[in-house]
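Participant: predicted model follows, preceded by the sequence.
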Amino acid sequence: MKLLLTGANGFVGQYVQAALPCVPLPVGLDLRDRAALTAAVAAVQPDAVLHLAAQSFVPAAFENPHETFDINFTGTLNLLEALQSCGFTGRMLFVGSGDTYGQVPETDLPVREDHPLRPRNPYAVSKVAAEALCYQWSQTSGFEIIMVRPFNHIGPGQSSRFAIADFARQVTKIRVGRRAPVLLVGDIDVTRDFTDVRDVVRAYTLLLERGQNGGIYNVCSGREYRIRDLLRQLLTLAGVEATIEQDPTRLRPAEQRRMVASFDALQRDTGWQPEIPMEESLQDLLNDWEKPRQ
């Protein structure tokens, strides 16, 4: 099977390339360039598509919502049209986001796929729109599309723009004496649903094989982790003692206090469940930050 991969250079894309034989889009190709995208897809003639490429950093989405929408929605439309023009009849997996649910009342946890979508930032809006587009095409085009809503990822290689990866970076610097024993954090008394990136990629692989056309699936661990507890676990694993200081610049307005989701639909259709324990994910993150950075 010839798998076309968009977003190959991103955090998840690198794990997809390690796990599966796939054909990435040419380096530097912009999904907004219809002609170049159409030519690239025609050259590959894929049997399946994993569409990861997106502008996914929420602060950047607020700074430039037009760009975010152009990449995430219009870029997806360009990809769908490129696939159609080359006679694609396979399956495509569209990667959305658990962020599309927006503020979820604690009484509705764990969140399931039938929960209303109430996006609260331009990134989430773009993903809701692109997901709706993909559903329409799953019903009216000559190929099948499965949609996923992944929740928080964790694992080695993740950018320090994300909280747990940043904590691992800070803890490692303290451990090797390159930083005073003070950790700068945001609001760490919230909970999130974290899944190891390698388990996420396995879920995507199974859904490409077994997911239902037009189906929407949460990809999550089904476990609620308090950020403060994960930070303490990182400190313990590294054998480090440090004080914790809240940095006001890291606080987000109207933060969701608790989040956990259900992967029942994913398990029902594919048999998937998370396999990598949190302690292993955290240790691998710490080990990764030990390596020299370019």
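Facilitator: Good, I have the coordinates.
Participant: rest of the way, CA atoms for contacts and neighbours
Facilitator: OK.
Participant: and the helices in this structure, which stretches?
Facilitator: For the chain, applying DSSP state H gives helices covering 11-19, 34-44, 58-63, 65-69, 75-85, 122-140, 163-175, 197-210, 227-238, 264-270, 278-290.
Participant: let me have these in TSV, adding mean neighbour count and distance to Met147 as columns.
Facilitator: TSV is the format used below for these (neighbours: other C-alpha atoms under 10 Å; distance: least, C-alpha to C-alpha, whole Å):
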stretch	mean neighbour count	distance to Met147
helix 11-19	17	16
helix 34-44	16	20
helix 58-63	14	20
helix 65-69	19	18
helix 75-85	20	12
helix 122-140	21	7
helix 163-175	22	26
helix 197-210	20	9
helix 227-238	17	28
helix 264-270	17	11
helix 278-290	18	25
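Participant: for these, which one sits closest to Tyr217?
Facilitator: Taking C-alpha to C-alpha, helix 264-270 is the member of the helices of the chain nearest to Tyr217, at 5.8 Å.
Participant: distance to Glu255 added to the helices of the chain, as CSV?
Facilitator: Formatted as CSV, these follow (distance: least, C-alpha to C-alpha, whole Å):
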stretch, distance to Glu255
helix 11-19, 24
helix 34-44, 37
helix 58-63, 13
helix 65-69, 20
helix 75-85, 29
helix 122-140, 15
helix 163-175, 14
helix 197-210, 24
helix 227-238, 13
helix 264-270, 26
helix 278-290, 23
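Participant: want to compare, so here's the second one:
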Amino acid sequence: MTALVLGATGLIGSQVRAELERRGMDVVGTSTTPGRSDLAVDLTDAGQVEQLVGKLEPEIVVHAAGISSLAEAWAEPARNFEVNATGVLNLLEALRRHAPDARLVFTSTAAVYGPPEPEALPFTELAPLRPASPYAAAKAAAEVLCGQYEREHGMKVTVTRIFNQVGPGQSPSQAPSEFAREIALAEAAGRDRVEIGVGNPEAERDFTDASDTARAIADLAALGRPGTFNLCSGRATSLGEIIRLLGEVTRLDVSIAARPDHDRPADVRRITGSAAKLEAATGWQPRVPLGESLALLLDYWRTDSIRPHDD
């Protein structure tokens, strides 16, 4: 069975590729960077996408590509929409023409739910979409496109709304990786202590290890059932707790400094989700404890902190 993983060098895509290969599939990976994957493909180029799909005629496709940085999406909203929405349309159209029976798993985001009312948590898949950032709006638009192609053309399209992730290789534009990198740099500099600045240490998010996320995506690809599934742990953890857990696996004295100026547009106090639908469909549950995920992330930065990092 041939699987195509778009964005195969990213945090999620690299883990999905490894998981599908463990399950015996022939996997072709793409990225936008030549030499970092099997193929360099620009999803905003409809011709490139059609040529790729027409050549491979994959049976499973995982779309894990695109702009994931909120800061980048705010800075370049038009480019963000072109990549994260129009790129998905290009893929759907190519699949419709050349691989209509393929199973597509599209990685969306919990950000499509927008700022929650306290009584709305944990989010289920039935919660209304209220995207509050260019990034979330583009992902919501892509979800609508996925639903349209599933209904109008009978395509097998599964949408995953992914909550916050942790894992080696995570971009420092994401809070856990930013914190781990600061600690690794302080260790490398021979310092005894480090102060981690964070916009709101009490802000809570729902974190899942990227390898658990990849396992869920592979389960859904095997299932081939159209629909939308939350992918989350179901537990809320504060950013302050993330820093505390990192502090348990370093010799440094780690302290927290609240810096409200670090808050980003559309940041909210608490987000958590329910993965009950996913568990009912596949039996999936998260396996990797958060502390273990963070320890692996810190180890990654201990070996990678002296090299430039590609976001």
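Facilitator: That came through fine. Predicted, not measured: the structure shown is a model, and the values here were computed from it.
Participant: Glu144 of structure 1 matches what in structure 2?
Facilitator: Here Glu144 of structure 1 is matched to Lys156 in structure 2, going by TM-score structural alignment.
Participant: could you count how many residues lie near its match?
Facilitator: Around Lys156 of structure 2 there are 22 other residues, counting by other C-alpha atoms under 10 Å.
Participant: which one of the helices of structure 1 lies closest to Ser97 of structure 1?
Facilitator: Between these, helix 122-140 lies closest to Ser97 of structure 1; by C-alpha to C-alpha that is 6.8 Å.
Participant: any idea of the angle that closest one forms with helix 75-85?
Facilitator: Interaxial angle, helix 122-140 of structure 1 versus helix 75-85 (axes from the mean of the first three to the mean of the last three C-alpha atoms, to 10 degrees): 20 degrees.
Participant: and helix 122-140 of structure 1, how far out from the chain middle?
Facilitator: Centre-to-centre, helix 122-140 of structure 1 and its host chain are 16 Å apart (C-alpha atoms, centre = their mean, to the nearest Å).
Participant: just give me the mean distance for it relative to structure 2.
Facilitator: Aligned to structure 2 and superposed, helix 122-140 of structure 1 gives a mean residue distance of 0.8 Å (mean C-alpha distance after the TM-score superposition for structure 1).
Participant: before we move on, the earlier item: of all the helices of structure 1, which lies closest to Arg257 of structure 1?
Facilitator: Per C-alpha to C-alpha, nearest to Arg257 of structure 1 of the helices of structure 1: helix 227-238, 10.8 Å.
Participant: mean deviation of that closest one from structure 2?
Facilitator: With mean C-alpha distance after the TM-score superposition for structure 1, helix 227-238 of structure 1 averages 1.1 Å from its match.
Participant: that helix maps to which residues in structure 2?
Facilitator: Under TM-score structural alignment, helix 227-238 of structure 1 corresponds to residues 239-250 of structure 2.
Participant: ok, and what's touching the matching stretch?
Facilitator: For stretch 239-250 of structure 2, the external contacting residues (C-alpha atoms under 8 Å, 6 or more residues apart in numbering) are 175-176, 179-180, 183, 196, 198, 200-205, 253-254, 256, 291, 294-295, 298.
Participant: how does it look with 6 Å?
Facilitator: Residues outside stretch 239-250 of structure 2 that contact it (C-alpha atoms under 6 Å, 6 or more residues apart in numbering): Pro201, Ala203, Val254.
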